[in-house]
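[1] Coordinates for the following, if possible.
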Amino acid sequence: EKNVWDIVSGRIGLEVTGEIRVKALKINARGHAKVRWSESRNAGSNTAYTQNYTEEVEYFNHKDVLVGHARDDDNSEEGLHTIHSGRHEYAFSFELPQIPLATSFEGKHGSVRYWVKAELHRPWLLPVKLKKEFTVFEHIDINTPSLLSPQAGTKEKTLCCWLCTSGPISLSAKIERKGYIPGESIQIFAEIENCSSRMVVPKATIYQTQAFYAKGKMKEVRQLVANLRGESLSSGKTETWNGKQLKIPPVSPSILDCSIIRVEYSLMVYVDIPGAVDLFLNLPLVIGTIPLHPFGTRTSSVSSQGSMDMNWLGLTLPERLEAPPSYAEVVTGENRQSGLAPVTAFDDFQRALQGPLFAYIQEFRFLPPPLYSELALKSNTPGV
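    Below you'll find the predicted structure:
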């Protein structure tokens, strides 16, 4: 069974002001996941070196010739195609491979990227190139039984100070299900009882864990996503959360099927204890793409593996040709958020995890599936 979004279609628009002769108009569509990081090593005798870790998974590499021939090893005048003055459109389409495609993602040590590149080849001239990225996301349906199951836990901690032992601090927490989508609010049901002699504060945090794999090694990054704070509890007091809400911001869906990049989420409900290691519960989350059906069931294509975001693009090439835009130029700054948590929340979270924290997270926006896209090559000078 195939899904309509398994086909990527588009058009290349070429406008010329004078007759030109070309060898070929080609497209190259690619998708891959890639990780890279470096670590410093000591080799003894005050000698250090850098160890690089890289890995890549290629999902597809589709090539097609829309005009002319595939040969580009000669500059002869034979076999050239004439394009007359005016505007011309060349349609293309290709089928995505019937394998799981990881969701488009930009992480600290790796990425998952998809793009289409058009190239216009002429004799004795450098090719004119234009690159257009598009977004793919692997559908995660949160209506599946495993993602509809409640998540819960209970923990208790007794504080000791020299020879004195205070009463316990207990924490119980529960959420209605494991799967959510960005923009939803998680309802947290919890009970915190403070029988110790210290003032404590119940809190909750959503964090993202990025894991990158290369050469048998793993690099992990934790990122703060959202957090909330309850009321301070003095000795002998109890606080109950009856569906306290914590909203999920626009983040990337979970990535669970890529062999070199994994993106996971957790809800941490914890008790901030001054002068002691915090008491905390980790409840696993899966951030999906298909929302909860109001009746608890839904029908969907089991083979739906991605949808494309390729907008119409118009470009006027300068007289002096430049290199095609880099991926960093296309993914603008507005697609990222930094410093999502205040300093106090950062400190609390770092202490609870007892590890480094990078408050940098990519914003993920859901867009309706487009119908077509265009790569446009345009020039106001004769010849191209």
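
[2] switch to C-alpha atoms for all contacts and neighbour counts from now on
    Noted.

[3] Give me the distance between Gly107 and Ala190.
    33 Å (Cα to Cα, to the nearest Å).

[4] Please provide the structure for the following sequence as well, for comparison with the first:
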Amino acid sequence: MIFDNVKKFDIVFDSTEVDSPPVFSSGDVVSGKVVLELGTASKVESLKLHAEGFAKVHWTESRSAGSSTAYTQNYCDEVEYLDRRETLMQADNGELTVLQAGKHEFPFSFQLPEETLVTSFEGKHGSIRYWVKAKLHRPWNTVKKIKKEFTVIEPIDINTPSLLASQAGTKDKMARMWYRNLGQVSLTAKIDRKGYTPGEVIPIFAEFDNSTHRSVVPKAYITQTQTFIARGTMKQKKSIVATLSGDAVGARKRETWHGRAIKIPPVGPSILQCRIIRVEYTLRVCVDVPGTSKLSLELPLVMGTIPLHPFGSRTSSVSSQYSVNLEWLRMAIPEQPEPPPDYCAIVSDEEAERNMSPPLIEEDFTGVLQRPFFAYVQEFRYRPPPFYSEVDPHPQTPNMRRRCMTC
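    The predicted model follows:
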């Protein structure tokens, strides 16, 4: 048995994240160091670094052919997004490098691709992962490996025309039970935009028209759909991440939602650019009709990473801009206005004294207007306001008042 004198072999990223993997985006520089601590002096052949990123899907389906025969079909596929290799230490001229006992650090740095990356993801039938792997080669020893994962989040800006466009739809159905018509149920729903970020509230504007003789219940859901694709076959997993239930709509009645709010929980962003894995979201507004299938209307959603700008966008809907601007005004205007600042706090005594001095009177007025007009404005820039007094400094005489009355 060969004695292993490696006390520590680790990868440390140059990141403020301590308890969780660091987060990067496409084009960012990933840097860090490989830490190697030896108990005794050791000969080393090489130390290599390998950065990798893959999207992988895999699932198994069992099918029966007859009463006793069964077979299992495996579906798998992968897409490579990152493959970078770097040698941190290499023996020169075939001679081994001797590292003394103690701690050794080997820094590394590389840039992520600009456009080919997708957001990290962990799902039931697939994943998108990125990691850095270090390999230590020594004579008469097995290769020692260490791997550290990091997270990639591709930015999705919802301040784009396509994501700021309102989404709306209408649907109706004839409710039947045991070949008997119960009546028609109609549903119309609208949301201000398509793009949202986790933590936001989606106001739903909807109208439910119940023409049946039974009560119906309107509801709304936010659904996440994970799609995995391999060998021309698709596997989906759907889950409800948020729900909203309204009041029952009586027979022959109509109900309206004037911006009923449903909050988006902390969920991952949409993944739309990967060939084998997609993560999509929808807002499903439906009506539960007792005794028959529900009436359902789906509106597409995109979960972004860059939230809506304070003033919205020119391409967004009027209602969306109105609500955003109102929220901004509530935050910007204080309940009690602050008094204006004191003149002395803005202008120093030296500036006030300098600007209070009368301007020089030019004897020759022919060249007065040749000076820039801004120069005349500057002369009155720091003039203090007149002192307030309840006594009129220029009282009118009785003769002046009598003359004004006779005019």
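
[5] which one's the longest strand in structure 2?
    Counting by DSSP state E, the longest strand found in structure 2 is strand 70-90.

[6] follow-up on the earlier one: pick out whichever of Gly107 and Ala190 of structure 1 has more residues nearby.
    Between Gly107 of structure 1 and Ala190, counting by other Cα atoms under 10 Å, Ala190 is the more crowded of the two (21 against 17).

[7] how about the more buried one, secondary structure?
    strand (DSSP: H, G, I helix; E, B strand; the rest coil).

[8] Residues in contact with the longest strand of structure 2: which ones?
    For strand 70-90 of structure 2, contacts defined as Cα atoms under 8 Å, 6 or more residues apart in numbering pick out 45-65, 97, 106-108, 112-113, 116-118, 130, 229-231, 233, 275-276.

[9] how about 7 Å then?
    With contact meaning Cα atoms under 7 Å, 6 or more residues apart in numbering, strand 70-90 of structure 2 is reached by 45-64, 106, 116-117, 230-231.

[10] number of nearby residues for the residue mapped onto Thr225 of structure 2 from structure 1?
    Following TM-score structural alignment, the counterpart assigned to Thr225 of structure 2 within structure 1 is Thr209. Here the number of neighbours of Thr209 of structure 1 (other Cα under 10 Å) works out to 16.

[11] Which helix or strand lies directly C-terminal to the helix or strand hosting Trp328 of structure 2?
    Using DSSP states H and E, Trp328 of structure 2 falls within helix 318-332. Next helix or strand after helix 318-332 of structure 2 toward the C-terminus (DSSP H and E): helix 343-346.

[12] That next one maps to which residues in structure 1?
    Going by TM-score structural alignment, helix 343-346 of structure 2 sits over no part of structure 1.

[13] pretty sure His58 of structure 2 is touching Ser127, no?
    No - counting by Cα atoms under 7 Å, His58 of structure 2 stays clear of Ser127, with 9.2 Å between them.

[14] Helices of the stretch 1-150 of structure 1, residue ranges please.
    Using DSSP state H, counting those that start in this stretch, the helices of the stretch 1-150 of structure 1 run over 145-148.

[15] could you pull out the strands for it?
    With strands called from DSSP state E, counting those that start in this stretch, the stretch 1-150 of structure 1 shows them at 7-16, 20-22, 24-44, 47-68, 81-83, 86-95, 105-106, 110-121, 128-133.

[16] Quick check: the aligned residue in structure 1 for Ser68 of structure 2 vs Asn52 of structure 1, distance?
    When structure 1 is aligned by TM-score structural alignment, Ser68 of structure 2 is paired with Asn46. Counting by Cα to Cα, the gap from Asn46 of structure 1 to Asn52 of structure 1 is 20 Å.
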